[in-house]
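> Return atomic coordinates for the entry below.
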Amino acid sequence: MTLVDRASTFLARTAVVDPTASYTYSQLLDRSAKVATTLLAGQTDLKEDRIAFLVPPSFGYVALQWGIWRAGGIAVPLCTKHPTPSLRYVIEDTQASAVIYAEEFEAVLSPLFDTVSTRFLRTEDFGTETSPLPDLESDRRAMILYTSGTTGRPKGVVTTHANIEAQITALFDAWQWSQDDRILNILPLHHVHGIINVLSCALWSGACCVFLPRFSERAVLDVFRRGEVNVFMAVPTIYYKLIAYYDVLTEVEQEAIRSALRGFRLMVSGSAALPVSVLEQWRTISGHTLLERYGMTEIGMAISNPYAGERRPGYIGQPLPGVDVRLADDGEIQVRGPSVFLEYWARPDATAESFTPDGYFHTGDIAVYEQGAYRILGRNSVDIIKSGGYKISALEIEEVLRTYPGIRECGVVGLPDPEWGEVIGASLITDSGTLDLDQLTDWLRERLPGYKLPRRYIFQDELPRNVMGKVTKQELKQAFA
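Modelled structure (predicted):
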């Protein structure tokens, strides 16, 4: 059963609230049917044509995504923060037959109008007619999302309708979604976290997804205070910003927020490692231990802390229903199951290389299994530092550094060294802009073995991050050069 099929059982319920209005599932079905009819333009089936779209998070976004699917196309959501060259890359790489855009993005797309062989449609160009729509098999390609490209050019990750359903239903069961849920979605909608974990899980459940016109700490906390939502998912950076904003509020304002947060059903953190210090500060404010989970564009979510049960700081939990997880000899997480993607778009060699002979996907993430749960050590390419014969987790060193007085945030990387292979470098964001490094080293010696001590330091105002708030370690390495 598809998202569209399930929507017919929730017709009168509110599906989406955006800055313009509230919309029911009935309105979503009607609007997406009109989008599909316009896209078909007399054809019976788009037959997996790629349709790219650049619109803000809104009812219009959802209607476009569903309309592309209902017409038999492959949805290619574009990042609203990307510059023109990045948008060109995705449009050309997918050979999109059409690009649909909201008026506010015309300026960033206009340099492509005469240089890219595709048709550009404004959201205002869609008609009001409906026509018969094709029946879709579950093994048809449905969506292409692009990787972050931290180790090379971004690759298009192709998922089928069956893959998407498997990703949704695993979370629907594990996190006990219901039609009474209301979730605030502040995550980018070109990424699996925002599209699947928040938007699609809510709509599969008959629940409501709420969008803000733009992110601000005040706006998010106001939504919480007013009791408009009971589920929230975000990246660690967002929780950090909310904590910092909360700390400067009056006691009366803080108490109103604390009271509202205690009525939430679920709060989740993902897309980057959650510092234990942030988890503990948020628990003090909200009364909730954030649920950490593990996933990526190619597999959806694979591992999760329990909805009901102990959530251990620093751990990501156990495999989700229907997901087969194992650790290779080097500690790499490998995943197999119906939620795993079909292929990298137009990259058969890269697709073949990403799977083991028995069908497990190479995630490239290194973990250990301890006391019944997985703990991430880091990404093999950037978070595992190989120094003097040791394999060292950058994330472990970061957790220790964050507990030092005066350090607000930090990033640890391996730097090339002719003698040791790599030495440990640490970028520090501090309250005062600097620290006594001799004192810091003495403090670290009491908490870490000598081979895990940073050998080089830099001070920065902020760490380089991608749009999901994840620290871009390759860019951070360049800062040491």
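> contacts, neighbours, all on C-alpha from now
OK.
> show me what contacts the spatially most central residue of the chain?
Nearest residue to the geometric centre of the chain (C-alpha atoms, centre = their mean): residue 193, 3.4 Å. Shown here is residue 193, whose contacts under the criterion C-alpha atoms under 8 Å, 6 or more residues apart in numbering are 187, 270-271.
> got a winner among those for most neighbours?
residue 270 (24 neighbours; other C-alpha atoms under 10 Å).
> Could you report the separation of that one from residue 351?
Distance check for residue 270 against residue 351: by C-alpha to C-alpha, to the nearest Å, it reads 25 Å.
> quick one: buried residues of the biggest helix by length in the chain?
Using DSSP state H to define each element, the chain has its longest helix at helix 25-40. The neighbour-count check on helix 25-40 (16 or more other C-alpha atoms under 10 Å) flags 25-40 as buried.
> Test my guess that residue 52 contacts residue 99.
Yes - at 4.7 Å, residue 52 counts as touching residue 99 under the criterion of C-alpha atoms under 8 Å.
> what about the two, which has more around it?
Neighbour count, other C-alpha under 10 Å: between residue 52 and residue 99, residue 52 has more, with 28 against 21.
> okay, the angle between the helix or strand that comes right after the longest helix of the chain and helix 25-40?
Scanning forward in sequence from helix 25-40 by DSSP states H and E, the next helix or strand is strand 50-54. Comparing the axes of strand 50-54 and helix 25-40 via axes from the mean of the first three to the mean of the last three C-alpha atoms, to 10 degrees yields an angle of 120 degrees.
> Touching strand 50-54 from outside, list them.
Strand 50-54 has contacts (C-alpha under 8 Å, 6+ apart) with 64, 68, 73-80, 91, 94-102, 105.
> on that earlier part again, for the buried residues of helix 25-40, which one is nearest residue 112?
Distance to residue 112, by C-alpha to C-alpha, is smallest for residue 39 among these, at 20.4 Å.
> Now that closest one: closest residue in space that isn't a chain neighbour?
Nearest residue to residue 39 in three dimensions, chain neighbours excluded: residue 71, at 7.0 Å (C-alpha to C-alpha, 6 or more residues apart in numbering).
> who are the neighbours in contact with that neighbour?
Neighbours of residue 71 in contact, by C-alpha under 8 Å, 6+ apart: 36-37, 39-40, 45-46, 133-134.
> go again using 6 Å as the cut-off
36, 45-46 (C-alpha atoms under 6 Å, 6 or more residues apart in numbering).
> What I need now is these written out in a markdown table, including distance to residue 337 for each item.
Converted to a markdown table, those look like this (distance: C-alpha to C-alpha, whole Å):
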| residue | distance to residue 337 |
| --- | --- |
| 36 | 31 |
| 45 | 29 |
| 46 | 28 |
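> Please give the structure of this sequence too, so both can be compared:
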Amino acid sequence: MTLLLPALQSPTGPAASREAVRFGDLSLTYGLLAGAADCLAARIADAGRIAVWATPTPETVIAVVAALRAGVPAVPLNPRTGERELTHILGDSEPTAVLAGPDDELPPALEKLRQVTVDARTAYEAPEGYGPDEADAEAPALIVYTSGTTGPPKGAVLPRRALAASLDALEDAWGWTGDDVLVHALPLFHVHGLILGVLGPLRRGGSVRHLGKFSPGGVARELGSGGTMLFGVPTMYHRLAEVLDGSAGDAERESLRGALSGARLLVSGSAALPVHDHERIEAATGRRVIERYGMTETLMNTGIRADGVPHPGTVGPPLAGVELRLAEDDGAVLDEPGAIGEIQVRGPNLFTGYLNRPDATAAAHTPDGWFRTGDVGTVGTDGYVTIVGRKATDLIKSGGYKIGAGEIENVLLAHPGVREVAVTGEADPDLGERVVAWVVATDPGSPPSAEELADRVAAQLAPHKRPRTVRYLDTLPRNDLGKIMKRSLRA
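All right, here's what the predicted structure looks like:
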């Protein structure tokens, strides 16, 4: 295969002086990053498998690039992972060393591993003549653990081939070049923040500016000073929309509006961005946020093209090289327009399997080789995919109808009295399942009534989609990516 990160191949090449990554006041050129990574790669070349304490710092970038250069599979660890889950991940992946920053305080579970310190402020020089050969395309690059919603987390083995295929498909869809400067504030232990947000720019020979911690002011500052692209999750875009709507002072609002207006590309992922927030951002900036759809095991599956027609509420057509179909519970493939079914995919973007879990790997694939995503969606006549939600939590079967939680959530979020909402199903002796809306009111002292919300849904969608039960909360439970944890609500 071609080089995974060609701009880092030569620490003294033409790209050496270009900025590769920036975290706050610390900037690393391609030359500095290549030197640091190759120096570290020489130290871990015989490690077998390494863990990376994946803080949002340049040390994490150096560590992951070093592992890729050495051909050693890396296991990114979420620093917020609890002791029980961390112990499971370490026992399952069996790394021999952990790479961490000089100021990181590692938990006891990591003490038995060889600890290799990575310091981005140290000037490194690669060993004389050091230049590792490119590993095989099918060689494991990263082992990224799933969220563990249906049991202990599973390690998805991502080969170099999958990383290259997904990043190149996004290059095609988004016109992504080495001139782009990506801004984001995502965690670096998962696909969105690490592979798309760091390895994506590095594969293109461009630059990434990481905010460390998300803030509308940080977004405005970096986009307003040369940033061309913004990656975020819906929670972040919701906060940006709130500022644009007037929750901040005039100066902050105008600074953010100007920065977003000047960006080449605004991308949201990891969960559906409510249509209401799409509309608010476009109204204030004239720019539309585009969405893409992927997951740990498949990397990126679909995406709205930069030169395509944005359809708020959809995630675009399949990316180059990706095949996608819908299937019924019994495996029957659905071809009719408007059909709702499980999304299944295949292509070079897929993982090779779950580490140590051939049973789970087999169960995740159909007999004819398609990966079962567990997501439910529809495909429009234009080929654009709309995600209804997770099969286990967002597809509600009520009174003989299949109901997607997402469309109900979008209708409720457009109500001025609703700040946040989640829709789930709940067992019902008559309907099978009834629709339940969990609402965070804009004004907790005067929330919209359950009858008003139900009537709104019935009028805009259909009577059978109206919430039968409305529960009011102060906040919705979310994970590190800002996704609403509906299993916690149902529990």
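> Looking at structure 2, name the residue matched to residue 442 of structure 1.
In structure 2, the residue equivalent to residue 442 of structure 1 is residue 455, according to TM-score structural alignment.
> how far away is residue 380 of structure 2 from residue 326 of structure 2?
The spacing between residue 380 of structure 2 and residue 326 of structure 2, counted by C-alpha to C-alpha, is 12 Å.
> more neighbours, these two?
Using other C-alpha under 10 Å, the more surrounded residue of residue 380 of structure 2 and residue 326 is residue 326, with 23 against 15.
> which SS state does that one fall under?
Assigned by DSSP: H, G, I helix; E, B strand; the rest coil, the conformation of residue 326 of structure 2 is strand.
> Trace it over to structure 1, please.
Here residue 326 of structure 2 is matched to residue 327 in structure 1, going by TM-score structural alignment.
> Show the contacting residues for its match.
Each residue near residue 327 of structure 1 by C-alpha under 6 Å, 6+ apart is listed here: residue 333.
> about what we covered before: and the residue nearest to the centre of structure 1, how close does it get to residue 185 of structure 1?
Residue 193 of structure 1 sits 10 Å away from residue 185 of structure 1, going by C-alpha to C-alpha.
> re the thing from before, considering the contacts of residue 71 of structure 1, which are maintained in structure 2?
With both residues aligned by TM-score structural alignment, their matches' C-alpha atoms under 6 Å, the contacts of these that structure 2 also has are residue 36.
> Among the contacts of residue 71 of structure 1, which one sits closest to residue 178 of structure 1?
The closest of these to residue 178 of structure 1 turns out to be residue 36 (C-alpha to C-alpha; 28.5 Å).
> Can you find the partner of that closest one in structure 2?
Superposed on structure 2 with TM-score structural alignment, residue 36 of structure 1 falls opposite residue 41.
> Surely that match touches residue 68?
No - using C-alpha atoms under 6 Å as the test, residue 41 of structure 2 is too far from residue 68 to be in contact (8.2 Å).
> burial measure for residue 420 of structure 1, as a count.
Residue 420 of structure 1 is flanked by 13 other residues according to other C-alpha under 10 Å.
> Would you quantify the distance from it to residue 265 of structure 1?
Taking C-alpha to C-alpha, one finds residue 420 of structure 1 at 49 Å from residue 265 of structure 1.
> Kindly report the same for residue 327 of structure 1.
With distances taken as C-alpha to C-alpha, residue 327 of structure 1 is found 32 Å from residue 265 of structure 1.
> now do residue 96 of structure 1
To residue 265 of structure 1, residue 96 of structure 1 is 40 Å away according to C-alpha to C-alpha.
> aligned partner of residue 19 of structure 1 in structure 2?
Residue 19 of structure 1 maps onto residue 24 in structure 2, by TM-score structural alignment.
> ok, now how distant is the counterpart of residue 390 of structure 2 in structure 1 from residue 155 of structure 1?
Residue 390 of structure 2 maps onto residue 379 of structure 1 when the alignment is built from TM-score structural alignment. According to C-alpha to C-alpha, residue 379 of structure 1 and residue 155 of structure 1 sit 18 Å apart.
> between these two, which one's more packed in?
The neighbour comparison of residue 379 of structure 1 against residue 155 (other C-alpha under 10 Å) goes to residue 155, with 21 against 18.
> Could you pull up the residues touching the aligned residue in structure 2 for that one?
Under the alignment (TM-score structural alignment), residue 155 of structure 1 pairs with residue 154 in structure 2. Contact analysis of residue 154 of structure 2 by C-alpha under 6 Å, 6+ apart lists 145-146.
> Return the distance of residue 154 of structure 2 relative to residue 76 of structure 2.
From residue 154 of structure 2 to residue 76 of structure 2 the distance is 13 Å (C-alpha to C-alpha).
> ditto for residue 440 of structure 2
34 Å.
> Who has more neighbours out of the two?
Taking other C-alpha under 10 Å, residue 440 of structure 2 and residue 76 do not tie; residue 76 has more neighbours (25 against 21).
> quick one: the aligned partner of residue 227 of structure 1 in structure 2 from residue 246 of structure 2, how far?
Using TM-score structural alignment, the partner of residue 227 of structure 1 in structure 2 is residue 225. Look at residue 225 of structure 2 and residue 246 of structure 2: by C-alpha to C-alpha, they are 23 Å apart.
> To which residue of structure 2 is residue 78 of structure 1 aligned?
When structure 2 is aligned by TM-score structural alignment, the residue opposite residue 78 of structure 1 is residue 77.
> Quick one: neighbours of that match, just the number.
Neighbourhood size, residue 77 of structure 2 [other C-alpha under 10 Å]: 22.
> Could you pull up the residues touching it?
Applying C-alpha under 6 Å, 6+ apart to residue 77 of structure 2 gives the contacts 52-54, 189.
> Quick one: the helices in the stretch 301-450 of structure 1, in order.
All helices of the stretch 301-450 of structure 1, identified by DSSP state H, counting those that start in this stretch, fall at 348-353, 394-401, 437-445.
> Quick one: residues in contact with the first one.
In this case it means helix 348-353 of structure 1. For helix 348-353 of structure 1, the surrounding residues in contact (C-alpha under 6 Å, 6+ apart) are 343-344.
> Just tell me the aligned range of it in structure 2.
Going by TM-score structural alignment: helix 348-353 of structure 1 matches residues 358-363.
> mean distance, that stretch to its aligned residues in structure 1?
Stretch 358-363 of structure 2, aligned to structure 1 and superposed, deviates on average by 0.5 Å (mean C-alpha distance after the TM-score superposition for structure 1).
> Now do that stretch: distance to the chain's middle.
24 Å (C-alpha atoms, centre = their mean, to the nearest Å).
> just stretch 257-274 of structure 1 next, same as before
How far stretch 257-274 of structure 1 lies from its chain's middle: 16 Å, per C-alpha atoms, centre = their mean.
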